[in-house]
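Asks: I'll drop the sequence and a predicted model, then ask my questions.
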Amino acid sequence: MLPLSQRFGLYRSSLANRLAASMDLRITSNAKQFQRGLNNAARKQVPFAMSLAINEVLNEIKRNWEKTLRRRLDNPTPFTMKAFAIKRATKRNLRGVIFAKAIQADYLLWQEDGGTRKPKRRAILVPVGQRVNKYGNMPRGAVGRVLAMPNTFSGKPKGSSHAGIYRRLGTKNTSRKSGAKLKLLVSYERKARYKPSLKLISGAAKTATARLPQALLKAMRRAMK
């Protein structure tokens, strides 16, 4: 008989299709593998106990993932901290899944896998010396407010290779032809490079391998009471 830790299946969804951004870990098992050598009473409780064990470990993985976000990301937003959800196993379906919700997965994947991100629209907006909220992001509607300021324009200045939102420094009536100095407020970036920093999936696999045997024994004792 295989060791208990090897009789659970751990699967990660394919990340080949970035448009369908997904990040999940699935824990599955086969009750028949655990029922050998047990009496009838214990055998009947195996599916229920296994579902409890899988769900307990998924809850622990979720807590670990949230701790990792706080530790690895710079002041993550409440929206980011609500990224993860669990589809629980049942005694009739011994498959549990922990996953990142679609919107959060779209950007957390870059922190998990690394790589070069290209914007879906024209550019990635990066504030430069511009006020950001407590999470380090530009507040909603900030770009529109910046563009509404006097002597502010969007584009690539003559003689510059960098596009963005600029302000002409000087009097309120500074003209385009006055040779006024320009201050970059928001930079338009064509791409952003990321290094893998979260390691959520590898950490979850280690947790599942280490914790599932203990969780199953605990669940069997509970089920047999």
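Replies: Great, that's in hand.
Asks: make it CA atoms for all contacts and neighbour counts henceforth
Replies: Noted.
Asks: Ser197: neighbouring residues, count only.
Replies: 15 (other Cα atoms under 10 Å).
Asks: how close does it sit to Leu109?
Replies: Separation of Ser197 from Leu109 (Cα to Cα, to the nearest Å): 10 Å.
Asks: in the protein, which spans are strands?
Replies: 8-12, 24-29, 84-87, 95-100, 115-117, 124-127, 152-155, 164-168, 182-189, 192-194 (DSSP state E).
Asks: Pick out the residue nearest the middle of this structure.
Replies: Leu108 (3.3 Å; Cα atoms, centre = their mean).
Asks: For the closest residue to Val132 other than its chain neighbours, list the residues it contacts.
Replies: Closest residue to Val132 apart from its sequence neighbours, by Cα to Cα, 6 or more residues apart in numbering: Met138 at 4.6 Å. Going by Cα atoms under 8 Å, 6 or more residues apart in numbering, Met138 touches 127, 131-132.
Asks: on that earlier part again, for Val46, which of the strands of the chain is the nearest?
Replies: Closest approach to Val46 among the strands of the chain (Cα to Cα): strand 24-29, 11.0 Å.
Asks: which residues are contacting the closest one?
Replies: By Cα under 8 Å, 6+ apart, strand 24-29 touches 7-13, 50, 54, 94-100, 201, 204-205.
Asks: From the residues you listed, keep the buried residues only.
Replies: 7-8, 10, 12, 50, 54, 94-100, 201, 204-205 (16 or more other Cα atoms under 10 Å).
Asks: between those residues, which is closest to Ala41?
Replies: Distance to Ala41, by Cα to Cα, is smallest for Met50 among the buried ones among the contacts of strand 24-29, at 15.0 Å.
Asks: Comparison target below:
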Amino acid sequence: MNRSTGIVPTDLRKLAATLRDVERKQLPYAAMLALNATGEAVLDENKTLMQRVFDRPTRWTLNAFFLRRATKRSLEATVERKDAPRGRHYLEVEEQGGPRPKTGIERLIIGNVATEQHIEAVVPARGAKLNAFGNLPAGQIQRALSNIGAQQDRAQNSTDRSRKRSRGAAQYFVPKPGQLSPGVWKRQGSRISKFLSFTDASPRYAPRFDMQGHGRAVAVRELPGRMRAALKKALSTAR
């Protein structure tokens, strides 16, 4: 009598149960891991792109995006830009091009300083000392805003008494029309130098940071490999 070996119904039921368990528990877990790993790759590549495109980007710029992570219940991971404090985000302008939105300094000066000059933009004057990121030092900006009466909190603006107390420190002023070129000037002892320039033209940027297109390309490239690795990990840790 010939005997044959094969798969018996009990084995089939065990296999079906295992596959259902993989589908119910391990696939969502693997997909969550893969989506989050892909999102992290997009974040890393975003930073690399910004360092290549921008001149000495600040930490604030490099960390302007965050990952909204996927969960097993919500299998969606998105890389999003943090909200701007107000108005249009400056990175949106870098991505799409167009006029640069007003900076906080510009809004304060335009709104609080009496001048006959039509001001569209305020930029560092030629020769002004910049920090390692190519920006004016924050301490000097705050002192200049206080000296010219541009602080939003009026109590932070300089008074005659406060100027006398800091007589040896640099003083900033906006000259009367015809005296000097429009802007904020710095007086240190008997020496004066220009600190900020007022311009009547709004800066315009050309598109140069395609965050969405770049992010999609990275996701398409990274997701398959991340999914294979995540599925392998999920199956190896299955209980």
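Replies: Cool, got the structure. All figures in this text were calculated on a predicted structure; none of them were measured in a lab.
Asks: rewinding a little: could the strands of the first structure be laid out in CSV, adding distance to Ala41 of the first structure?
Replies: Putting the strands of the first structure into CSV (distance: least, Cα to Cα, whole Å) gives the following:
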stretch, distance to Ala41 of the first structure
strand 8-12, 22
strand 24-29, 20
strand 84-87, 28
strand 95-100, 23
strand 115-117, 52
strand 124-127, 60
strand 152-155, 73
strand 164-168, 70
strand 182-189, 64
strand 192-194, 53
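Asks: which one of the contacts of Met138 of the first structure is nearest Glu60 of the first structure?
Replies: Nearest to Glu60 of the first structure among these, counting by Cα to Cα, is Val132 at 33.5 Å.
Asks: Trace the closest one over to the second structure, please.
Replies: Using TM-score structural alignment as the criterion, the counterpart of Val132 of the first structure in the second structure is Leu130.
Asks: Isn't that match up against Pro137?
Replies: Yes - the criterion here is Cα atoms under 8 Å, and Leu130 of the second structure meets it with Pro137 at 6.5 Å.
Asks: how about the helices in the first structure?
Replies: 32-35, 40-72, 78-81, 102-113, 142-147, 200-223 (DSSP state H).
Asks: Near Arg73 of the second structure, how many residues? Count them for me, please.
Replies: 9.
Asks: Report the separation between it and Lys194 of the second structure.
Replies: Distance from Arg73 of the second structure to Lys194 of the second structure, by Cα to Cα: 58 Å.
Asks: for Gly178 of the second structure, same thing?
Replies: Distance, Gly178 of the second structure to Lys194 of the second structure, using Cα to Cα: 15 Å.
Asks: Please identify which of the two sits among more neighbours.
Replies: Lys194 (21 against 7).
Asks: Now that one: closest residue in space, sequence neighbours ignored.
Replies: Trp185 (4.3 Å).
Asks: That neighbour contacts Lys176, correct?
Replies: No - in this structure Trp185 of the second structure lies outside contact range of Lys176 using Cα under 8 Å: 11.2 Å.
Asks: returning to what we had before: check the buried ones among the contacts of strand 24-29 of the first structure against Lys218 of the first structure and report the nearest one.
Replies: After measuring those against Lys218 of the first structure - Cα to Cα - the closest member comes out as Met50, at 10.1 Å.
Asks: quick one: the closest one from Ala219 of the first structure, how far?
Replies: Counting by Cα to Cα - Met50 of the first structure and Ala219 of the first structure are separated by 7 Å.
Asks: Export the helices of the first structure as JSON lines, with columns for distance to Lys172 of the first structure.
Replies: Below are the helices of the first structure laid out as JSON lines (distance: least, Cα to Cα, whole Å):
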{"stretch": "helix 32-35", "distance to Lys172 of the first structure": "78"}
{"stretch": "helix 40-72", "distance to Lys172 of the first structure": "43"}
{"stretch": "helix 78-81", "distance to Lys172 of the first structure": "39"}
{"stretch": "helix 102-113", "distance to Lys172 of the first structure": "39"}
{"stretch": "helix 142-147", "distance to Lys172 of the first structure": "15"}
{"stretch": "helix 200-223", "distance to Lys172 of the first structure": "51"}
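Asks: Arg88 of the first structure is nearest to which of those?
Replies: For Arg88 of the first structure, the closest of those is helix 40-72, at 5.9 Å, according to Cα to Cα.
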